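Undergrad: Here you go, sequence then predicted model.
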Amino acid sequence: MKKTKLYMDTVVDIQVVAEGAKESLAVERSMDRAFEMFRQVELACSRFDPDSELMRACRHVETSVKISPFLFEPLKFALEIAEWTNGVFDPTVGKLMEERGFNRRYLTGDIVDSTASGSATFRDIVLNELEQTICLLQPAVLDLGAVAKGFAIDLAAKELSCFPGFLINAGGDIYAGGQDESAEPWTVGIRHPLNRQDVIYMVSMSNEAICTSGSYERKSPKEAGQHHLIHPQTKLSPSGLVSCSVIAPYAMLADALSTVSFLLGSDGARQLIEQEKLKGILINSSMQIIKAGEI
């Protein structure tokens, strides 16, 4: 059974392998709950909705604001990755992205502008885990685009884990649970960066996520040669890689590390992926495939 819906400015496909017609009602209910996870995460984490939890929290400075787990958990994870990478990954990059023209909702064209400055870093975000609150020490626009979709995929996967096989595809970020209809691992294709309809590499996977960050999808309307993957320290878009896919046990990790790996470039990416005993497929500007880890 397969269903498709639109969430988080992307097409979300869910496919479930069911053993018989008797399961169809249970499958439908589980799929509805899985899609609901995307809706909840979008309501909490969208930078393009002025009424989202994220954007409401950004309007408060030096004041603790209580937030839901749908925002707290991905933000906490983003800060852990930021600390670990010493700021190569930084969720306060939102203002910089606005300045580069990435303030237009991808599908509707609606524009969201903020009045925050661009000087904050991840160290200006204080989370209180006991109280589930956030406090911004400086004005900031938070961007959780590198973790929120992965978080939604992981929550959806939990709703479908009772079935022998399922595949969640959110705009090319994928979790493959169990086995496909032939009782084999799922086969997933990585899109060719230049030819949208072509696949450049195939991977076989089960109970794993694969997420891809690439420079080909969203170009800056304001600065030539710049795209939506911006290094928060250099304030530039790296050009060494055009695509970086990371395979990890869960999607939020794959999502974040595909972004980090892209920002680090091929050598740094390979070192990071292999250090964490993960797998990666990197594609440079010459369309050369660089494998990382045991893939």
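TA: Sure, I can see it.
Undergrad: from here on, contacts and neighbour counts on C-alpha atoms
TA: Will do.
Undergrad: which of the residues in stretch 49-65 are buried?
TA: 49-50, 52-55, 57-61, 64-65 (16 or more other C-alpha atoms under 10 Å).
Undergrad: Turn those residues into a markdown table, columns for secondary structure and distance to G293.
TA: Listed next are the buried residues of stretch 49-65 as a markdown table, based on DSSP: H, G, I helix; E, B strand; the rest coil; distance: C-alpha to C-alpha, whole Å:
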| residue | secondary structure | distance to G293 |
| --- | --- | --- |
| D49 | coil | 38 |
| P50 | coil | 41 |
| S52 | coil | 38 |
| E53 | helix | 37 |
| L54 | helix | 35 |
| M55 | helix | 38 |
| A57 | helix | 39 |
| C58 | helix | 38 |
| R59 | coil | 42 |
| H60 | coil | 43 |
| V61 | coil | 42 |
| S64 | coil | 42 |
| V65 | strand | 41 |
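Undergrad: Which pair of those residues spans the longest distance?
TA: D49 and S64 (21.0 Å; C-alpha to C-alpha).
Undergrad: follow-up on the earlier one: what's the closest of the buried residues of stretch 49-65 to Q226?
TA: Of all the buried residues of stretch 49-65, Q226 sits closest to D49, with 23.8 Å by C-alpha to C-alpha.
Undergrad: The closest one contacts M55, correct?
TA: Yes - judged on C-alpha atoms under 8 Å, D49 makes contact with M55 at a distance of 7.2 Å.
Undergrad: Name the nearest residue to E208, sequence neighbours excluded.
TA: Distances taken as C-alpha to C-alpha, 6 or more residues apart in numbering put P249 closest to E208, at 4.7 Å, once the chain neighbours are dropped.
Undergrad: And for that neighbour, the neighbour number?
TA: By other C-alpha atoms under 10 Å, the residues close to P249 number 15.
Undergrad: Likewise for S285?
TA: Residues lying near S285 (other C-alpha under 10 Å) number 12.
Undergrad: List the contacts of it.
TA: 239-242 (C-alpha atoms under 8 Å, 6 or more residues apart in numbering).
Undergrad: this is the other structure I want to compare:
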Amino acid sequence: MIRIYIILFSLLFTVYTGYSQEIYKRTLKLMGSRFEITVVAKEQVIAKQYIDVAIQEIKRIEALISSWDTQSQTTRINQNAGIQPVKVDQELFDLIKRAISISKLTDGAFDISYASMDKIWKFDGSMKKMPSKEKINQSVAKVGYQNIVLNQQELTVFLSKKGMKIGFGAIGKGYAADKAKELLISKGVKAGIINASGDMSTWGKQPDGSDWKVAITNPLNKDHAFAMLPVVDKAVVTSGNYEKYVTFDQKRYTHIIDPRTGYPSTGIVSATIFAPKAELADALATSVFVMGIETGINRVNQLNTIECIIIDQDGKIHTSENIQIDSK
């Protein structure tokens, strides 16, 4: 998934005259993605310590949920699909349980068992024709959150179909951002941002007392920000697919694929979700693509504290009921 077009408006590493706090930032690669960790602190040495704490927490999360790490609990779950349940830590169990809840909420548009999907769609220019209907149906044969069996008492996870897999690509970075934020708050950090490749979790205010703000740009007109919105103790995630797509019979098919059908999403080029947690915003950004404009906005409108901005393939902007856009 590509996270795009969220621009943080703040002056980084700048001394604010008259204020005892400053903004410090570090950019690095974690979980295979670009992370920016920003904290407000009195001096650089303290900020460095806080950022180091956040980095270690993100690495801990990666070790827990990675499906590439042969020693991770997630890998063991996948290796034992159709064979036996696997005992896991409470943290991973709870994350999977919440993921299943989001699957139910979105009628399966979000599904961590998408990792079972056969990758028959290619968005590197090599595809010359659509896959057959049979191949598409076969590609999702092992996908289905209903086949993830949880045992609360034993803290076990069982994938009931042989060859089934789970993966946290559409929720993991958001979860890591939330956990790093929670840990820094517990350490006394009054304000900051964890930006996990566009999955942003914020808290507190800038040293001058102003809110953190993000600019939302249209991927079809990247030079102009059509909205500049405050992000107050919440998360914002943008999912976009304007770069990875194929066109057959004058219809554009994008790289975000519906795990229920095996067909790529159509009609949307960018979806931005505002939510209390990056984990939820991350999952819903993907889900909105799959559900489509009308269904996606209707579902968001039913959820308290959740808002969205959608840009369709023609560049038209669609918003949920309570979003307030002030043009830049």
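TA: Good, I have the coordinates. What you see is a predicted model, and the numbers here were worked out from it, not measured in a lab.
Undergrad: ok, back up a step: matching the residue nearest to E208 of the first structure against the second structure, which residue comes up?
TA: When the second structure is aligned by TM-score structural alignment, P249 of the first structure is paired with P276.
Undergrad: ditto for R33 of the first structure
TA: So R33 of the first structure corresponds to V53, using TM-score structural alignment.
Undergrad: A helix includes that match, no?
TA: Yes - counting by DSSP: H, G, I helix; E, B strand; the rest coil, V53 of the second structure is found in a helix.
Undergrad: any idea how far T38 of the second structure is from the residue lying closest to it once chain neighbours are set aside?
TA: Leaving aside its sequence neighbours, V53 of the second structure sits nearest to L184 (C-alpha to C-alpha, 6+ apart; 7.5 Å). Going from L184 of the second structure to T38 of the second structure by C-alpha to C-alpha, to the nearest Å gives 11 Å.
Undergrad: Compare those two (neighbour count), which wins?
TA: Looking at L184 of the second structure and T38 with other C-alpha under 10 Å, you find the greater number of neighbours at T38, namely 23 against 19.
Undergrad: Next up, the contacts around the aligned partner of the more buried one in the first structure.
TA: Aligned by TM-score structural alignment, T38 of the second structure pairs with Q15 of the first structure. For Q15 of the first structure, the contact set (C-alpha under 8 Å, 6+ apart) comprises 1-3, 166-168.
Undergrad: Report the buried residues of the lengthiest strand in the second structure.
TA: Criterion DSSP state E: the longest strand present in the second structure is strand 221-231. By neighbour count with 16+ other C-alpha under 10 Å, strand 221-231 of the second structure contains the buried residues 225-229, 231.
Undergrad: What is the aligned counterpart of Q288 of the first structure in the second structure?
TA: Match for Q288 of the first structure (TM-score structural alignment): K316.
Undergrad: distance of its match from I83 of the second structure?
TA: K316 of the second structure is 49 Å from I83 of the second structure, by C-alpha to C-alpha.
Undergrad: What of Q56 of the second structure?
TA: 34 Å.
Undergrad: how many neighbours does the corresponding residue of the first structure for Q146 of the second structure have?
TA: The equivalent of Q146 of the second structure in the first structure is R123 (alignment by TM-score structural alignment). Counted with other C-alpha under 10 Å, the neighbours of R123 of the first structure add up to 15.
Undergrad: and if you look at the one 4 residues further on?
TA: Burial measure for L127 of the first structure: 19 neighbouring residues, criterion other C-alpha under 10 Å.
Undergrad: Sticking with the closest residue to it other than its chain neighbours, tell me its helix or strand.
TA: Excluding its sequence neighbours, the residue lying closest to L127 of the first structure (C-alpha to C-alpha, 6+ apart) is I134, at 4.6 Å. Using DSSP states H and E, I134 of the first structure sits in strand 133-136.
Undergrad: quick one on the thing from earlier: tell me which of the contacts of Q15 of the first structure is nearest to L144 of the first structure?
TA: I168 (19.8 Å).
Undergrad: which residue in the second structure lines up with that closest one?
TA: By TM-score structural alignment, I168 of the first structure lines up with I194.
Undergrad: Grab the longest helix from the first structure for me.
TA: Ranked by residue count and defined by DSSP state H, the top helix of the first structure is helix 251-275.
Undergrad: helices or strands up against that helix?
TA: helix 148-160, strand 173-178, strand 208-214, strand 241-248, strand 279-284, strand 289-292 (3 or more C-alpha pairs under 8 Å, 6 or more residues apart in numbering; DSSP states H and E).
Undergrad: Let me know the angle separating the longest one from helix 251-275.
TA: Counting by axes from the mean of the first three to the mean of the last three C-alpha atoms, to 10 degrees, helix 148-160 of the first structure lies at 110 degrees to helix 251-275.
Undergrad: who touches the next helix or strand after helix 148-160 of the first structure?
TA: Downstream of helix 148-160 of the first structure, the next assigned helix or strand under DSSP H and E is strand 165-170. Defining contact as C-alpha under 8 Å, 6+ apart, one finds that strand 165-170 of the first structure is touched by 10-18, 149, 153, 156-157, 160, 174-181.
Undergrad: mean shift between strand 165-170 of the first structure and the second structure?
TA: With mean C-alpha distance after the TM-score superposition for the first structure, strand 165-170 of the first structure departs from the second structure by a mean of 1.0 Å once superposed.
Undergrad: what angle do that strand and strand 173-178 make?
TA: Using the same axes, to 10 degrees, strand 165-170 of the first structure lies at 180 degrees relative to strand 173-178.
Undergrad: Next, the buried residues of strand 165-170 of the first structure.
TA: 165-170.
Undergrad: what about N137 of the second structure, which SS state?
TA: Relying on three-state DSSP, one would call N137 of the second structure helix.
Undergrad: That one - how many residues pack around it?
TA: 15.
Undergrad: so it touches P259, yeah?
TA: No - applying C-alpha under 8 Å as the test, N137 of the second structure and P259 come out as separate, 10.5 Å apart.
Undergrad: Residues in contact with stretch 49-59 of the second structure: which ones?
TA: Contacting residues not belonging to stretch 49-59 of the second structure are listed as 26, 30-31, 37-39, 176-177, 179-181, 183-184, 189 [C-alpha under 8 Å, 6+ apart].
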